[in-house]
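Visitor: after the sequence you'll find the predicted model.
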Amino acid sequence: MTVPLSVLDLSPIPEGADAATALRNTLDLARHAEQWGYRRYWVAEHHFVSVASSAPAVLIGQIAAATERIRVGAAAVQLGHTTAVAVVESFGILDALHPGRIDLGLGRSGQLRREAQNAPVAAPQPRPWREVDGVVVPAPFDTAAHLRRPRLSARMSALQQPQAVAPDFADQVGDVLAMLAGSYRIGDVEAHVVPGEGADLRPWIFGSTPGQSAKVAGLHGLPFVASYHITPATALDAIDAYRAAFTPSAHLARPYVVLSADVVVADDRGTARRLAAGYGNWVHSIRAGDGAVPYPDPDRCEPLTSEQQELVKDRTATQFVGDPDEVAARLHTLQKATGADELVITSVTHRHADRLRSHELIAQRWTR
């Protein structure tokens, strides 16, 4: 069975371009994705880096207005940087203007950063690379060490009011659900969120490990999106944890899993590999630099040293690069090994035309 395919877009800023260009590219890709039959168009949330998707609700409204049918959503709103009521109100407005087309994705990135900063430093536990039914599962990257970096911590502190402390992720998700259902209370006081209450919104939980996000999604009977494209070492474990915790709800009778993959597709393997040549440099800038740099021109970027390659090899080894048949085969393997109900792909290249072509080719091949 061929499961639906969706798009994840960071609105990446190409080297030599600006945010306005990246946003226009996003609107163009969304229009084409609708024509090519993609089910959803997800927009990521990132800050202080060279991507333009920093305010998902604003961008989702623009995408929904520029398209007609495709569902549009956040992948994901980082609840640690905002409040449940702000999320429900903003997405309630989107649902009112574009009924039946808005997906509310929720993530706990902000909480993860606080936990990493406060946790004692521990030696990483070695774990060998392995394969699960043909899917590469690399050794984990030490994300906690990355999140403890002082420059990153300083920037993330600007995303909250001084002295503000976000509630636990599970409590925030519970509040979102209560606000949508009209049962939210502050102590003994009823509080009705308008717009938002009664909106046709079903939260989606995004996660990368078998930790809290996966369990919250399961316990509330919500759909779960696992990030193989960012955390290939733990995404499959996250899916297992979600299914183990799943309790049927008014939203879902059985678990619903979406799994992400990073792909670059071209008419032939050689072209695809050339277009993907800057990916390792881009990931290295995220992990060792100040955050994602403008997406490199593959014809100009310097080759990584062996030490730099080691830092990003879990990501480069799990990027699906090739012609349509090769990439479709790997995506089918990923879906079969995990039983995913839907796949979401992110495809980043320096030239917008190449990114369009990548999405077009795999969409055409996927539905054959």
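Guide: Sure, I can see it. Numbers count the residues shown, from 1 in each chain.
Visitor: CA atoms for contacts and neighbours, from now on please.
Guide: Noted.
Visitor: what's near enough to touch the nearest residue to Val176 once chain neighbours are set aside?
Guide: Excluding the flanking residues, the one nearest Val176 by C-alpha to C-alpha, 6 or more residues apart in numbering is Ala84, at 5.6 Å. Taking C-alpha atoms under 8 Å, 6 or more residues apart in numbering as the contact definition, Ala84 lies against 172-173, 175-176.
Visitor: structure two is appended below for comparative analysis:
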Amino acid sequence: MIPLSILDLAPIVEGSDAAQALRNTLDLAQHAEAWGYRRYWLAEHHNMDGVACSATAVLVGHVAGGTKTIRVGSGGVMLPNHAPLVIAEQFGTLATLYPGRIDLGLGRAPGTDQMTARALRRHLASEQEDAFPQDVLELQAYLGPSASAQAVRAIPGSGTQVPIWLLGSSLYSAQLAAYLGLPFAFASHFAPDQLLQALDVYRSAYRPSADWPKPHAMVGVNVIAADTDDEAARLFTSLQQRFLGMQRGQRGPLPLPIDPAVMDTLWNEREKAGVQRMLAATAVGSPDSVRAQLGAIIDRTRADELIVAGAVHAHPARLRSYELLAALR
């Protein structure tokens, strides 16, 4: 098995609250470290009842402070929501506190709806999207070696060389990551449609850089493992219900699992097909079943690393899922 990392959205589950979600995040990170996962990333989302990771840099610091060796980072920070200098200062501070352990994954989307994006002071004019490459370069300059003529510096931040990753679910970030010689993570755990095409573009156009002489592609997958296929299928219904809600424009805490047979009473054929398409990069089942499904994904994508999202309602079952997955390596 190739290296495994974890993507955590700090899920707020039905019947619980954000405080418990944040406690669960740290607990999972500590277990992940003991189980040998390579990275623990947290994603920026806003105005969503079901996730508690809006203040991503704060949560990265919380997790890094509660662990010792695992790399911790963002998967990702939505750069258009922030000034590059602010991100450089935040992650430069984190890298100063936890040297050699911080990753900075960058996304181009707002990570929320348009009304919330306006509340974040994000300009929504189309030309702003063209600023993303320039913002990445500006951020690299703040985190790189300080130049004598540099009028504005990130302190802390300058010289920390925090590794930057580009994240995306389309060809745009794949092309930019290839051009800049950066590692690339594809968000196939919820938007798998262009996965293979994006990876082909990234690898074929890649320009080697000093830090990354070869392309490095990380693929996002959903994994729900349990001791039996039937139990995993039951746990999976929480994620299916969440994605059904997304189809309907409904948000909320992660639902309780239900009998898999009941799912067919909740959705129509169009909705079911939509959920299945969004969850195409998913492995669900017993350890043997998950191994086979992930093997097929790795063979198809030639991924260098997998980053695993595991939305399970009960925290002990979520821990068990990641424990079973770690044992497959």
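Guide: Here it is on my side, so go on. If you're wondering where the values come from, they're calculated on a predicted model, not measured in any experiment.
Visitor: can you give me the TM-score here?
Guide: TM-score of the superposed chains, computed with TM-score structural alignment, normalised by the length of the second structure, equals 0.92; 322 aligned residues with a C-alpha RMSD of 2.1 Å.
Visitor: count the residues that sit near the residue lying closest to Glu15 of the first structure once chain neighbours are set aside.
Guide: Spatial nearest neighbour of Glu15 of the first structure, excluding adjacent residues (C-alpha to C-alpha, 6+ apart): Pro294 at 4.6 Å. Applying other C-alpha atoms under 10 Å, we find 20 residues neighbouring Pro294 of the first structure.
Visitor: equivalent analysis for Thr282 of the second structure, please.
Guide: 23.
Visitor: dump the residue contacts of the aligned partner of it in the first structure.
Guide: Aligned by TM-score structural alignment, Thr282 of the second structure pairs with Gln319 of the first structure. Gln319 of the first structure makes contact with 229, 261-264, according to C-alpha under 8 Å, 6+ apart.
Visitor: who wins for neighbours among those residues?
Guide: Ranked by the number of neighbours (other C-alpha under 10 Å), the contacts of Gln319 of the first structure place Val264 first, at 31 neighbours.
Visitor: state the distance from the aligned partner of that residue in the second structure to Lys214 of the second structure.
Guide: By TM-score structural alignment, Val264 of the first structure lines up with Ile224 in the second structure. Distance, Ile224 of the second structure to Lys214 of the second structure, using C-alpha to C-alpha, to the nearest Å: 31 Å.
Visitor: skipping its backbone neighbours, what lies nearest the residue nearest to the spatial centre of the first structure in space?
Guide: In the first structure, the residue lying closest to the centroid (C-alpha atoms, centre = their mean) is Ala75, at 4.6 Å. Distances taken as C-alpha to C-alpha, 6+ apart put Ala44 closest to Ala75 of the first structure, at 4.6 Å, once the chain neighbours are dropped.
Visitor: cool, Thr228 of the second structure as well?
Guide: Ser286 (4.7 Å).
Visitor: distance of the one you found from Asp304 of the second structure?
Guide: Taken as C-alpha to C-alpha, the span from Ser286 of the second structure to Asp304 of the second structure is 24 Å.
Visitor: looking only at neighbour counts, state which of these two leads.
Guide: Shown here are Ser286 of the second structure and Asp304; by other C-alpha under 10 Å, Ser286 has more neighbours (21 against 14).
Visitor: next up, the contacts around the more buried one.
Guide: Contact analysis of Ser286 of the second structure by C-alpha under 8 Å, 6+ apart lists 225-229, 232.
Visitor: map Ser238 of the second structure onto the first structure.
Guide: Aligned partner of Ser238 of the second structure by TM-score structural alignment: Gly278.
Visitor: dump the residue contacts of that match.
Guide: For Gly278 of the first structure, the contacting residues are 295-298, 301, by C-alpha under 8 Å, 6+ apart.
Visitor: dump those residues to CSV, plus secondary structure.
Guide: Listed next are those as CSV, based on DSSP: H, G, I helix; E, B strand; the rest coil:
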residue, secondary structure
Tyr295, strand
Pro296, coil
Asp297, coil
Pro298, coil
Cys301, coil
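Visitor: same check for these, but in the second structure.
Guide: Mapped onto the second structure and checked by both residues aligned by TM-score structural alignment, their matches' C-alpha atoms under 8 Å, the contacts of Gly278 of the first structure keep the contacts 295-298.
Visitor: which of those lies closest to Ile286 of the first structure?
Guide: Tyr295 (11.2 Å; C-alpha to C-alpha).
Visitor: does that closest one touch Asp18 like I think?
Guide: No - when contacts are counted by C-alpha atoms under 8 Å, Tyr295 of the first structure is not listed as touching Asp18 (10.9 Å).
Visitor: of these two, who's got more company?
Guide: Tyr295 (25 against 15).
Visitor: could you find the counterpart of the more buried one in the second structure?
Guide: Using TM-score structural alignment, Tyr295 of the first structure pairs with Leu254 in the second structure.
Visitor: repeat for Glu45 of the first structure
Guide: Using TM-score structural alignment, Glu45 of the first structure sits opposite Glu44 in the second structure.
Visitor: next, its match: secondary structure please.
Guide: Per three-state DSSP, Glu44 of the second structure ends up coil.
Visitor: and Gln276 of the second structure, what element?
Guide: In the assignment (DSSP states H and E), Gln276 of the second structure maps to helix 269-278.
Visitor: oh sorry, the question was meant for Ala232 of the second structure
Guide: Secondary structure (DSSP H and E) places Ala232 of the second structure in helix 229-247.
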